[in-house]
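Engineer: I would like to see how this sequence folds:
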Amino acid sequence: MKLLNVLPTLDPAAGGPVEGMRQSALALAAMGHHVEAATLDDPRAPFLTAAPLPVAPLGPARGRYGYAPQALGWLRTHAPRFDAIVVHGLWQYPGFATRQALRALDVPYYVFAHGMLDPWFKQTYPLKHAKKWLYWPWGEYRVLRDARAVLFTTDEERLLARQSFWLYRVRERVVSFGAAAPPGDAARLRAAFLAAYPSLSGQRILLFLGRLHPKKGCDIVLHAFAQVAQSDPTLHLAFAGAGDDDTISQLHALAARLGIAGRVTWTGLLQNDLKWGALAASDAFVLPSHQENFGVAVVEALASGTPVLISDKINIWREIAADRAGFVASDTVSGALANLRRWLALDASSQARMRMQARDAFAARFTVDAHARRLLQVLEEDRDATCRANAAAAPRAAA
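Structural biologist: Predicted coordinates:
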């Protein structure tokens, strides 16, 4: 099968959906399928040189919406080369351009929602939601309505998506999601990370890994950590991720006010071996997010055998709790504090058992190969159904 992914950017700093698409593309290629990407990136963007698949950078895009004048023409010309097109994300030009380009072409497209229809956004940002309503009836609603299917990572995300807009008609398919396993020996990865951050050697590292954004509950992590920090002088908090300057400065100021600035390390965005090394070196992974449709970093922590202390607003929390791969609580300071205290109260053998349970949960539920196979199954089932429908319609048309 020939598959085209259409998305705003391949910048790793954009978070889990980009990393998930990259890993899915590698898995599909290993299975013998051809995968490409079209993005709104500037062709000069340095991260494109490390892309693991052929990329057509159609930018630079204009504004937050990401309008790129050449995208529509490129899609009309090149879409017939592919069996299917998957648009990643909502609310930007790639989805609108894909629908417009394919209206006269016999090429199906799918939309991967990536949590962007979660009603949390409506509740938290009502003014932004009102603006989206102005665009919804003639824009995003039609993009989703005309897609061969809208793809969700979990049943919970699928059900939540129905609550954001009353004007809603889509074909729903759940295809899961996945992440890669660590690339090699954990001891080597751990050593590489600690060599880069020698001040963390000998510390019990609690790791936040992800975008530094209010949605992720970064402030909650700091408040909760401040209340347990004195219980063990070796406890240390590491924030690994990128964010805008205002958010980062606010978090630094909060750490200073809480008296824990010396117990927090800010690494910025970590990639490749340093990212995996941070996970391998950490005592536990902490993410009290207010909204997360999947959580690629959560799954990467499981793959590394690092127990996860997460909120019940991450849509795979039920699986985490069932597999005893970490602790789950509310997306509040009291919830995050309860998770930390439960983890720190475990003895060494119980912590070791939970690390094994984390690896087992990853292997059973969240491998990128399992996601790639499920995505391929959906695409092939739809293709076969279309072929059967066309074959049945041919004799009637001839008559």
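
Engineer: for the rest of this, base every contact and every neighbour count on C-alpha atoms.
Structural biologist: OK.

Engineer: you'd agree Ala372 is up against Ala29?
Structural biologist: No. Ala372 lies out of contact with Ala29 (C-alpha atoms under 8 Å); the separation is 9.8 Å.

Engineer: the more surrounded of the two?
Structural biologist: Legend: neighbour count by other C-alpha atoms under 10 Å for Ala372 and Ala29, higher for Ala372 (23 against 18).

Engineer: next, the structure of the following sequence, for comparison with the previous one:
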Amino acid sequence: MRVLHVIPSVGPLRGGPSSVIRSLACGLSEQGIEVHICTTDDNGPERSDVPLGRPRIENGATVFYFPRQFRLYTVSLPLARWLMRNVHHYDLVHIHAVFSFASTIAAFCARARRVPYLIRPLGVLNAWGLRNRRAALKQLSLRLVEKLMFASAACVHFTSEQERQEALKAGVSAPSVVIPNPFSPLPTALSKGEFRNAHPAINNRRIILFLSRLDRKKGLELLLEAFACLRRGEACLVIAGDGEHAYKQHLRATAERLGLADEICWTGFLNGSAKAAALADADVFVLPSYSENFGNAVVEALIAGVPVIISDQVAIHAELSSCEAALVVPCEAAAISSALGHLLSSPELAGRLRDRGPAAARELFSLESVAGKLLESYRKILRSSSGEEAAQIKSGATPARTA
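Structural biologist: Next up is the predicted model:
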């Protein structure tokens, strides 16, 4: 089976979707699938230093990078031309993201060549996502572009039941499957002390870690307000991530206004061994998002054995709460502050979460399990597609596939 994955970016600065696609490629390759990825050299405000237009082997997959020509919608005409010429060579197309040039052109080419495709919308169909960041443009695009994309899709791939229910409210009622993101083993062994040594200003204070993109949907203003309510000098808030320059300046100004300038360590984007070091030294991980269709950083913290606090808008909150692997709070500064204080003052509670987190993550989000579920979904789609082709041939119509 040859499967083409199309995603606007796999740049590290784009966060979770980039790491997930690499894990999926590895897991699906181990299941015997020939995996190809079509993407751009986008890396947030930067460009990835990669060969363009030539195949490159990464994580068991063949990756084709094309130049990003405009940041808005990650437009790449060379990517479009490649898809038009090559999409019919694949049995199936797996599209990651919507409201994107790459996604739109991939769906168009797949429909034109009668190649079945499925869409993973990456959580942007929930109420928060549709109300924020170019909301009017999204609503227009949803009616004029994405509506046809979803109507023609063989399946929509959601990563949580909450994401599926929110998409239904947005009017997406196509056939669907819920398959979570897999966790990726940390690239290096956890070694305590390295992060503290690299950031001596932390001193001996407890570390409250935020490890994600700096984005308004992540609830960082709530976290700053919650942290300001804690007793000063006992903990240091580490904000590890990158984002738009204007938003970073806004966060720093907010911290200054709250009197937190000396209580926060801003590390910028962390990856690889630096991320592993931060998780090794963290006493608490917090993600108070207003909207989160999955929460890859949450799973990384669980695997690392870090006690986790998440909002009830992180889509996997119900699963983690049911196995008592995380503290779940509403998107309110007072609730976040209370949970932080409780966890930092209760070694017994912290110990229970450290023990339960890794086991819960492995049980719910193992790569082998996720890849196996995806493979079964692919097979069902292809069986259904073959049945439709047979019916068309019997009736004298044009077969559904040209490859």
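
Engineer: so which bits of the top helix by length along the second structure are buried?
Structural biologist: When the second structure is parsed with DSSP state H, its longest helix is helix 367-395. By neighbour count on 16 or more other C-alpha atoms under 10 Å, the buried set for helix 367-395 of the second structure is 367, 369-375, 377-378, 381-382, 385, 389.

Engineer: stretch 335-344 of the first structure too?
Structural biologist: The neighbour-count check on stretch 335-344 of the first structure (16+ other C-alpha under 10 Å) flags Gly335, Ala336, Leu337, Ala338, Asn339, Leu340, Trp343, Leu344 as buried.

Engineer: tell me which of the residues you listed fall in helices.
Structural biologist: Gly335, Ala336, Leu337, Ala338, Asn339, Leu340, Trp343, Leu344.

Engineer: can you pull the contacts of the last one?
Structural biologist: If I follow you right, that is Leu344 of the first structure. By C-alpha atoms under 8 Å, 6 or more residues apart in numbering, the contact set of Leu344 of the first structure is empty.

Engineer: ok, it to Val228 of the first structure distance?
Structural biologist: In this view, Leu344 of the first structure and Val228 of the first structure are 9 Å apart by C-alpha to C-alpha, to the nearest Å.

Engineer: ok, now the fourth one?
Structural biologist: Taking C-alpha to C-alpha as the measure, Ala338 of the first structure falls 10 Å from Val228 of the first structure.

Engineer: again, but for the third one
Structural biologist: Look at Leu337 of the first structure and Val228 of the first structure: by C-alpha to C-alpha, they are 8 Å apart.

Engineer: can you check the first one too?
Structural biologist: As defined by C-alpha to C-alpha, Gly335 of the first structure lies at a distance of 13 Å from Val228 of the first structure.

Engineer: please apply the same query to the second one.
Structural biologist: According to C-alpha to C-alpha, Ala336 of the first structure and Val228 of the first structure sit 11 Å apart.

Engineer: and Gln139 of the second structure, what is it in contact with?
Structural biologist: Leu130.

Engineer: tell me the counterpart of it in the first structure.
Structural biologist: Correspondence of Gln139 of the second structure to the first structure, assessed by TM-score structural alignment: Trp133.

Engineer: which helix or strand contains that match?
Structural biologist: helix 126-135 (DSSP states H and E).

Engineer: residues of that helix that come out buried?
Structural biologist: Under 16+ other C-alpha under 10 Å, the buried positions of helix 126-135 of the first structure are His129, Lys132, Trp133.

Engineer: touching, the first one and Phe121? I think so.
Structural biologist: Same thing as His129 of the first structure. Yes. Contact status for His129 of the first structure versus Phe121: in contact at 7.2 Å, counting by C-alpha under 8 Å.

Engineer: so who does Ile205 of the first structure touch?
Structural biologist: For Ile205 of the first structure, the contact set (C-alpha under 8 Å, 6+ apart) comprises Leu235, His236, Leu237, Ala238, Ala281, Ser282, Asp283, Ala284.

Engineer: what span of the second structure is the helix or strand encompassing it aligned with?
Structural biologist: According to DSSP H and E, Ile205 of the first structure maps onto strand 204-209. Aligning strand 204-209 of the first structure against the second structure (TM-score structural alignment) gives residues 206-211.

Engineer: of the buried residues of stretch 335-344 of the first structure, which is the nearest to Ala45 of the first structure?
Structural biologist: Of all these, Ala45 of the first structure sits closest to Ala336, with 37.6 Å by C-alpha to C-alpha.

Engineer: excluding covalently adjacent residues, which one is nearest to the equivalent of the closest one over in the second structure?
Structural biologist: If you follow Ala336 of the first structure across to the second structure using TM-score structural alignment, you land on Ile336. Spatial nearest neighbour of Ile336 of the second structure, excluding adjacent residues (C-alpha to C-alpha, 6 or more residues apart in numbering): Ala226 at 5.9 Å.

Engineer: swap in Pro288 of the second structure?
Structural biologist: Using C-alpha to C-alpha, 6+ apart and skipping residues adjacent in sequence, the residue nearest Pro288 of the second structure is Ser311, 4.6 Å away.

Engineer: surely that neighbour touches Ala326?
Structural biologist: No. Applying C-alpha under 8 Å, one finds Ser311 of the second structure not in contact with Ala326, separated by 10.1 Å.
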